[in-house]
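> Just to be clear, the model below is a prediction. Sequence and coordinates:
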Amino acid sequence: MLGITHFGFFLVAVFLLNLTPGPDTAYIVGRSVAQGRGAGLVSALGISAGCCVHALACAFGLTALLAASATAFTVIKFVGAIYLMYLGVRLILAKQDAKPAEGADRAAASSAARPLRQLFLSGFWTNVLNPKVVLFFVSFFPQFVGAESEHKALAFLLLGAVFVLMSTVWNTFVAWIAGSVTQRFSGKPGMKKWIDRTVGAAFFGLGVKLATTTR
C-alpha cells in the first residue's frame, strides 16, 4: 500500500519509542502533576500537533534538508535547548500561593482559555524545537517506504498519521495517570513547590543535554 513496507515492525517500533521517556513525556508529566489531568491532556495535544509538523516536513522533504544542513541543525538545537531551560527556570522560580485569593474560582473560570492555550503552545514548541525528533523522522520513516514507490509523500503522511495517533493515545494515558498525583498533593503547597522544582530541574537538565547533542 503506497509502497509502505514492514508496517507491523513500524507499529512495534513506534510503541517501544513511546515507552522511552524524553522531553515530551517530561513536559506532559510535569504539567499533569502541577495542574491536573486537563493540563496534561492539553499538553499532549500540543505535542501531537508538533508531531504533525514533523510528519508534513518529512513528507515534503524539509526534514531531510534540515538533517543535511549543519547550520540548520545547530540553530534548532540551541533554540530548543534554550526553550526547555526557560521552562525549567520558570518552574523552579514559580511562587506558591499560601492561601487562595478570594474569588479565585471566578477568576480561574474567566481566564481558563488563556492558560490552556499556553500549555498547548508550550507542548507544541517543546516538540517542534527538538532536533532529535527531526532526525528521528528523517532517519526512521524512510526505512518503511520502498525506494520504488511512486507515492512517497502519501506514504510518509500515512506513517506520520499512525505515529501521531499512537503517540497521542500513549501521551493521553501518561497525562491521565500522572494527573492523579495532583489529587494526593492538593492543599499541600509545600509538596507542590518541591514537585515543581524537581520537574523544573529535569527540564533544565534536558535542555543542557539537548544543547550538547552532537549529530
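Received the coordinates, thanks.
> contacts and neighbour counts: CA atoms only from here.
Fine.
> ranges for the strands of the protein?
Counting by DSSP state E, the chain has no strands at all.
> Need the residue closest to the centroid of it.
Taking Cα atoms, centre = their mean, the centroid of the chain lies closest to residue 24, which sits 3.1 Å from it.
> quick one, what contacts it?
47, 123, 126-127 (Cα atoms under 8 Å, 6 or more residues apart in numbering).
> Second structure for comparison follows:
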Amino acid sequence: MLTLDQSLAFLAAAILLTLSPGPDNMLVLSLGMARGRLRGVAFGLGCALGCLSHTLLAVVGVSALIAASPLAFGALKVCGGLYLAWLGVGALRSRGGGAVSAARSTGMAESPRRLFLKGVFANAINPKVALFFLSFLPQFVAPARGDANLQTALLGLAFTAQAAVLFGLLGWFSGSVGAWLNRRPRAGMWLDRCAGVVFIALGLRLIVAR
C-alpha cells in the first residue's frame, strides 16, 4: 500500500501536471464553452478515465514494448494524430453549433455519452500519455514497501481520480460561458472554427513529432 508521504508527494505532482496548460485542458474548456457544461464535464471525465488504460499498460509493461518498437509507436502516433485531425475537421464544418441551443436546433450537438466515449478514446490512443505514465508513475514507487505493480496501479487510480475531479470542475464552470454564447450564435460558430484549427494543429503536431 502507499504511505501518506508517498501519496501526498504524488498527488501534488499529479495536480500540478493536470492543471498545467495542455491539449486535454483546452479541449474540455472549449467543449464546455461551446456545447454546455454537461458535455464539457462528460468529455473531461472521459479524458480522465482514459488514463486507466495507460495505468494497465504501465503495470503490465506493454508501454515499454511500445517505446522500444519504433514501428508500433509510429503507428499509434499516426492513428492518434489522424483522430485529432478528424475531430478538427468536424468542428470546422460546424454550422455555429457552439451554443447549446443552436447545436440542438441544427442537430449538430452530440450526446454527453458520445462525448464521454470520445474523451476515453482520445486519451487511450495517445502514445504520449502512455509514455508519460511509464516514466512518471515508477518515480513514486518504493519497491521496499511492497508489490511494485500494486503501487503502480494505485498511483494510476489516484491520478485518474484527481484528473476526473479537476476536469469535471473545468467543464462545469466553463459551461457558464455557454449561456453567453447561446445568445450569440456567430460567436459560437467562430469558437468552433478556432477549436477545429487547434484540433488539426495538435493532430499534425502529434504525427510529425519525434
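Yes, it's here. Since we're looking at a predicted model, the values are computed, not measured.
> Got a TM-score for the pair?
The TM-score (TM-score structural alignment, normalised by the length of the second structure) is 0.88; 205 aligned residues with a Cα RMSD of 2.4 Å.
> about what we covered before: list the ones among the contacts of residue 24 of the first structure that the second structure also has?
For the contacts of residue 24 of the first structure, the contacts that persist in the second structure are residue 47, with contact defined as both residues aligned by TM-score structural alignment, their matches' Cα atoms under 8 Å.
> which one in the first structure is aligned with residue 131 of the second structure?
Under the alignment defined by TM-score structural alignment, residue 131 of the second structure is paired with residue 135 of the first structure.
> Ignore what I typed, I meant residue 122 of the second structure.
In the first structure, residue 122 of the second structure lines up with residue 126, judged by TM-score structural alignment.
> Then residue 24 of the second structure?
Under TM-score structural alignment, residue 24 of the second structure pairs with residue 24 in the first structure.
> Residue 154 of the first structure versus its match, what's the distance?
26 Å (Cα to Cα, to the nearest Å).
> Identify, by residue count, the longest helix of the first structure.
Longest helix in the first structure, counting residues (DSSP state H): helix 152-185.
> Pull up the aligned stretch in the second structure for that helix.
Under the criterion TM-score structural alignment, helix 152-185 of the first structure matches residues 148-181.
> my read: residue 100 of the second structure touches residue 35, true?
Yes. Between residue 100 of the second structure and residue 35 a contact is recorded at 4.7 Å, counting by Cα atoms under 8 Å.
> Can you check which residues contact both of the two?
Contacts common to residue 100 of the second structure and residue 35, judged by Cα under 8 Å, 6+ apart, are 109, 178.
> Just the closest of the contacts of residue 24 of the first structure to residue 207 of the first structure, please.
residue 126 (10.3 Å; Cα to Cα).
> check contacts around the closest one.
Taking Cα under 8 Å, 6+ apart, one finds 23-24, 47, 80, 83-84 in contact with residue 126 of the first structure.
> Shared with the second structure, which of those residues?
By both residues aligned by TM-score structural alignment, their matches' Cα under 8 Å, those still in contact after alignment to the second structure are 47, 80, 83-84.
> Which of those fall in helices?
Those of those lying in helices (DSSP H): 47, 80, 83-84.
> And the helices in the second structure, which stretches?
Counting by DSSP H, the helices of the second structure are 4-19, 23-35, 37-49, 51-60, 62-68, 70-92, 100-106, 112-124, 127-136, 148-182, 185-208.
> so the fourth one matches what in the first structure?
In the comparison with the first structure, helix 51-60 of the second structure aligns to the range 51-60 (TM-score structural alignment).
> Can you tell me what sits against the matching stretch?
63-64, 127-128, 133-134, 137-138, 152-157, 160-161, 164.
> please redo it, this time with the cut-off set to 7 Å
63-64, 127, 134, 137-138, 153, 156-157, 160, 164 (Cα atoms under 7 Å, 6 or more residues apart in numbering).
> what does stretch 123-131 of the second structure give?
With Cα under 7 Å, 6+ apart as the test, stretch 123-131 of the second structure has contacts from 47, 50-51, 53-54, 63, 73, 76-77, 80.
> ok, 10 Å please
For stretch 123-131 of the second structure, the surrounding residues in contact (Cα atoms under 10 Å, 6 or more residues apart in numbering) are 24, 46-58, 62-64, 66-67, 72-81, 83-84, 117-118, 133-136, 206.
> Quick one: average offset of stretch 75-85 of the second structure versus the first structure, please.
On superposition with the first structure, the mean distance recorded for stretch 75-85 of the second structure (mean Cα distance after the TM-score superposition for the first structure) is 0.7 Å.
> Show me what counts as buried in that stretch.
76-85 (16 or more other Cα atoms under 10 Å).
> so where is that stretch in the first structure?
Stretch 75-85 of the second structure maps onto residues 75-85 of the first structure, going by TM-score structural alignment.
> ok, of the kept ones among the contacts of residue 126 of the first structure, which one's closest to residue 169 of the first structure?
Closest approach between those and residue 169 of the first structure, by Cα to Cα: residue 47, at 11.8 Å.
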